[in-house]
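Participant: Please work out how this folds:
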Amino acid sequence: MGTLLLVAVMAGSVLAALLFRWAKLPLWPLTGGLVGAAAVNLSFGLAVEVPGVVALLAQLVIGAAIGASIGPEIFRHFARIVAPGTLAVVVVLGAGLAFGWLFAALGLLEPAESVFSLMPGGVAEMVAAAVALGYDGAVVIGAHIVRLFTVIWSVPLFLWAAEKIYRRWIQPPETPGP
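Facilitator: Next comes the predicted model:
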């Protein structure tokens, strides 16, 4: 029975991913897969867990795909991006802590769940850390899913705005040819 439920959840993921692809949503395999699996789980009241070996293999494939895209040029650019990248991480971590404490102070979430919910990083890692410490993983994953979808679906708008700003105010003017 467990295998049949897992197949149903995976089928829902594939169908939603294909629907998201058809709708031309950004990162359709990720967002569609998440929505499809959640929809099947919630619709049928399931509590399906992906077997550990399957989750491990999926993480290895994703890691290999990302690692394969890294070439020598990345290391050449690293010196240029280490300071701004570090600053960005510190700002995002500070914002996550500040909003976490604010949400806890307003009584919207428990303090630890609030901080875990708003920290950047891998969803699986934040949920695993929260559960290992005895907090509600469902609250943490719910907040991260909202964060992920908001970021992923707004990226095209931000990229468009960044390109416009760069071309208008940052890019040096082109010099006329001879």
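
Participant: going forward, measure contacts and count neighbours with C-alpha atoms only.
Facilitator: OK.

Participant: Could you check which helix or strand contains the residue nearest the centre of the chain?
Facilitator: Closest to where the C-alpha atoms of the chain average out (C-alpha atoms, centre = their mean) is residue 148, at 4.1 Å. Assigned by DSSP states H and E, residue 148 belongs to helix 137-165.

Participant: any idea how far residue 72 is from the residue nearest to the centre of the chain?
Facilitator: From residue 148 across to residue 72, the span is 29 Å (C-alpha to C-alpha, to the nearest Å).

Participant: what's the neighbour count on residue 85?
Facilitator: 12 (other C-alpha atoms under 10 Å).

Participant: by contact count, what packs against the helix or strand where residue 34 lies?
Facilitator: Under the criterion of DSSP H and E, residue 34 resides in helix 28-44. If contacts are counted by 3 or more C-alpha pairs under 8 Å, 6 or more residues apart in numbering; DSSP states H and E, helix 28-44 sits against helix 2-22.

Participant: Check which residues of the helix it packs on are buried.
Facilitator: 5-6, 8-21 (16 or more other C-alpha atoms under 10 Å).

Participant: could you check the angle helix 28-44 makes with that helix?
Facilitator: 130 degrees (axes from the mean of the first three to the mean of the last three C-alpha atoms, to 10 degrees).

Participant: Would you do the same for the sequence below? I want to compare the two.
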Amino acid sequence: MSKALPVKSEKKHIIGHEGLRPLVLAIVIGTVGGFVFNWLKMPLAWMLGACVFSTIAAFSGLRIGMNARLRQGMVIIMGVLLGSGFSPDLIHQLGKWVVSLAVMTGMTTTGASLSYFWFRRFTMWDKVTCYFAAMPGGLNDMTIMGGAMGGQERAIALAHALRILTVVLTIPVWYRLVSGTQTSVLTMPHPTHNDWRDWAILIACGLIGAVVGRVLRMPAAFMMGPMLMSAIAHLSGFTDSKPPGELVAAAQVVVGCGIGCRFVGTALNQLHKEIGASIGAAVLLIGCAVAFAELTHALTGLSIDATVLSYAPGGFAEMSLIGLALGVEVAMVATHHLFRLFLIILTSPFVSRFVLTRGR
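Facilitator: Okay, here's the model as predicted:
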């Protein structure tokens, strides 16, 4: 029998503890973390700092929480910002992306298989739980699907949350230590000439995109919809504006706190084996991503940095933001992560039936 997993709020729109005080405390802690990491000149400082500080707070037993609806609102801002990174030049890259996406399909299958057997070896989780915990993407979707098929929802959520946390902490720090990257969202060039028309277009992209993404049931709808609308607006030349850096920093703090709040109620001394196994699986996926990125770089000549970020097993929002902060091709990173989300979500229910019925 596996150990009991942390009990969190049963309300779907709450991550961690419910209430205004836990939310305010989380944001205050996350903001302090953002200031500290920005002072240290870390890339993606505001999200990374908020993520680290709120995770420490969660493991320390502080009553912090995040409202998922607030997070969704901030993710809309991120989607509009990411869409502004699309340019007509990306059309010339589509041919190379076909090869890269094909390699990603093989990488996703390989990484998921290795993670599945890793979880089977180092945890007491059942097959269903191990399978959906092993997928390199789709935290919410895999948790819901796994639970519907009889898996342990909290175990799956724990594995995916630790996967994202490990990737978010590893890749930016690696670039900071090895490459000396110091990009912060507040030092990135943002147009300062936004007039009422620019603001109207940006707001429309966010609101209409969120509705379209929701109605069409897109993966990561509140980011993908606004990103597509913003990309269309920028590719069509309607605007070249972006959300201001201060607003983007605030959005990063909320997104980072949302990651940390997922660990509320997690006891290190009770779940050390499951936590260790989840971090180990994340490291396996990162290694797999780097290896396949090297292969793609050799085949296509695509930027190794952009390819690593495109293949890295982090969340769609988090990896796209890291790409933006590091100055790599955000359109490529976002497109690859969306492709992987579609691939995982569309194939998991069918593949799982084959995998989970073997040996019965």
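
Participant: hmm, back to that, buried set for the helix holding residue 148 of the first structure?
Facilitator: By 16+ other C-alpha under 10 Å, the buried positions in helix 137-165 of the first structure come out as 137, 139-141, 143-145, 148-149.

Participant: what residue of the first structure matches up with residue 102 of the second structure?
Facilitator: Taking TM-score structural alignment as the criterion, residue 102 of the second structure has no aligned counterpart in the first structure.

Participant: Against residue 220 of the second structure, how distant is residue 102 of the second structure?
Facilitator: 22 Å.

Participant: More neighbours: which of those two?
Facilitator: Using other C-alpha under 10 Å as the criterion, residue 102 of the second structure and residue 220 rank with residue 220 on top: 22 against 11.

Participant: Enumerate every residue touching the more buried one.
Facilitator: By C-alpha atoms under 8 Å, 6 or more residues apart in numbering, the contact set of residue 220 of the second structure is residue 316.

Participant: can you check residue 140 of the second structure too?
Facilitator: residue 157.

Participant: Map it onto the first structure.
Facilitator: Checking with TM-score structural alignment, residue 140 of the second structure has no match.

Participant: ok, for the alignment partner in the first structure of residue 312 of the second structure, nearest residue in space, not its chain neighbours?
Facilitator: Using TM-score structural alignment, the partner of residue 312 of the second structure in the first structure is residue 119. Closest residue in space to residue 119 of the first structure, ignoring its immediate chain neighbours: residue 96 at 5.2 Å, by C-alpha to C-alpha, 6 or more residues apart in numbering.

Participant: give me the element that neighbour is part of.
Facilitator: In this structure, residue 96 of the first structure sits in helix 72-105 according to DSSP H and E.

Participant: List the buried residues of that helix.
Facilitator: Buried-residue list, helix 72-105 of the first structure, by 16+ other C-alpha under 10 Å: 93, 96-97, 99-104.

Participant: Need these in JSON lines (columns: distance to residue 173 of the first structure).
Facilitator: Below are the buried residues of helix 72-105 of the first structure laid out as JSON lines (distance: C-alpha to C-alpha, whole Å):
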{"residue": "93", "distance to residue 173 of the first structure": "36"}
{"residue": "96", "distance to residue 173 of the first structure": "38"}
{"residue": "97", "distance to residue 173 of the first structure": "41"}
{"residue": "99", "distance to residue 173 of the first structure": "40"}
{"residue": "100", "distance to residue 173 of the first structure": "43"}
{"residue": "101", "distance to residue 173 of the first structure": "45"}
{"residue": "102", "distance to residue 173 of the first structure": "44"}
{"residue": "103", "distance to residue 173 of the first structure": "46"}
{"residue": "104", "distance to residue 173 of the first structure": "49"}
